[in-house]
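> Provide a 3D model corresponding to the input given below.
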Amino acid sequence: MSSSIIERYFTAFNSGDTDTMLALVSDDVQHFVNQGEMREGRAKFAEFCSHMGVSYRETLRDMVVFVNEDSTRAAAEFVVHGEYLQTDPGLPEAHGQRYVLPAGSFFTLSGGKITRITTYYNLQDWITQVSA
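As a prediction, this is how the structure comes out:
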């Protein structure tokens, strides 16, 4: 397995193709979001994707993907270009604010599927941008 599964995942993300993203993750995927609790399972990941699709419109650019020698771990560095569409509980009010945010994701890969996704970004930077 090469970086192709990660590249397919992010291509699907950028085109809003949640079905393809879901097909690339394992049934018991562990999804660790920045500043949030771990969600386990494809159904919880699907709920997260649905929520994100309503609250945010994001495109990831300047993507660099790294994969270890035995293709069991991967990482990606990118820049999020987004628009805040609907207020997320506990966060500033949304009114179409745009933001640009460096971010990264880490993956565990097994059996041709993504079994873990961990994403990091600077939440305070995002809050500052959407509050300006």
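> only C-alpha atoms from now on, for both contacts and neighbour counts.
Fine.
> so where do the helices sit in this protein?
4-15, 18-24, 42-55, 123-131 (DSSP state H).
> distance to Glu77 and mean neighbour count added to those helices, as TSV?
Listed next are these as TSV, based on distance: least, C-alpha to C-alpha, whole Å; neighbours: other C-alpha atoms under 10 Å:
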stretch	distance to Glu77	mean neighbour count
helix 4-15	11	16
helix 18-24	18	17
helix 42-55	20	16
helix 123-131	16	13
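> let's compare: structure for the following, please.
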Amino acid sequence: METIKDYLAGIDHPDHRERLEEIFDWISEKYPHLKSEIKWNTPMFTDHGTYIIGISTATNHISVAPEEVTIARFADEIAQAGYGSTKGLFRITWKDQVNYDLLTKMIDFNIEDKADYQNFWR
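I've put the predicted structure just below:
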């Protein structure tokens, strides 16, 4: 698997594939400078070689992984959106709406916070 299109092609459930494609398209349109990549079998977006956000599927949800620092910073908003979370990711169930305002805040935060960052992970 080398591209996000390859990742999407591997999703058997058509509604899940469409939903994830919608999220990937939204990120690509809103943040055209971010590079989409597949690393560790996970679709992710990077900026100047540093990780910004990863989004993947599980049986019951979409996993959104913006790094622990970002999860901690937006913990209250994640909870208010009704998403379950761990210290490294939050889950959007297949029936939940995607909170694009929250995704925007997280991506913007990571881009700004890591503007001069030279490593992949924090």
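> what TM-score do we get after superposing?
Overlay of the two chains. TM-score (TM-score structural alignment, normalised by the length of the second structure): 0.38; 73 aligned residues with a C-alpha RMSD of 3.7 Å.
> related to what we said a few turns ago, Gly104 of the first structure: which of the helices of the first structure is closest?
Relative to Gly104 of the first structure, the nearest member of these by C-alpha to C-alpha is helix 4-15, separated by 11.8 Å.
> name the residues that touch the closest one?
Residues from elsewhere that reach helix 4-15 of the first structure, judged by C-alpha atoms under 8 Å, 6 or more residues apart in numbering: Thr18, Thr20, Met21, Leu24, Glu58, Thr59, Leu60, Val65, Ala74, Gly112, Lys113, Ile114.
> check contacts around the last one.
Spelled out, that is Ile114 of the first structure. Contacts of Ile114 of the first structure (C-alpha under 8 Å, 6+ apart): Ile5, Leu24, Val25, Ser26, Val29, Phe107, Thr108.
> C-terminal to the host helix or strand of Ser63 of the second structure, what's the next element?
Using DSSP states H and E, Ser63 of the second structure sits within strand 61-65. Scanning forward in sequence from strand 61-65 of the second structure by DSSP H and E, the next helix or strand is helix 68-73.
> in the next helix or strand after that next one, what counts as buried?
Per DSSP H and E, the first helix or strand lying C-terminal to helix 68-73 of the second structure is helix 75-80. Neighbour-count burial for helix 75-80 of the second structure flags Ala75, Ile78 (criterion: 16 or more other C-alpha atoms under 10 Å).
> against which helices or strands is helix 75-80 of the second structure packed?
Judged by 3 or more C-alpha pairs under 8 Å, 6 or more residues apart in numbering; DSSP states H and E, helix 75-80 of the second structure has no packing partners among the helices and strands.
> can you point me to the longest strand in the second structure?
The longest strand of the second structure (DSSP state E) is strand 50-57.
> list the helices and strands it packs on?
strand 42-47, strand 61-65, helix 100-113.
> mind doing that once more with 6 Å?
Counting contacts by 3 or more C-alpha pairs under 6 Å, 6 or more residues apart in numbering; DSSP states H and E, strand 50-57 of the second structure is packed against strand 42-47, strand 61-65.
> quick one: which of the ones you listed is nearest Asp113 of the second structure?
Closest to Asp113 of the second structure of these, according to C-alpha to C-alpha: strand 42-47, at 11.4 Å.
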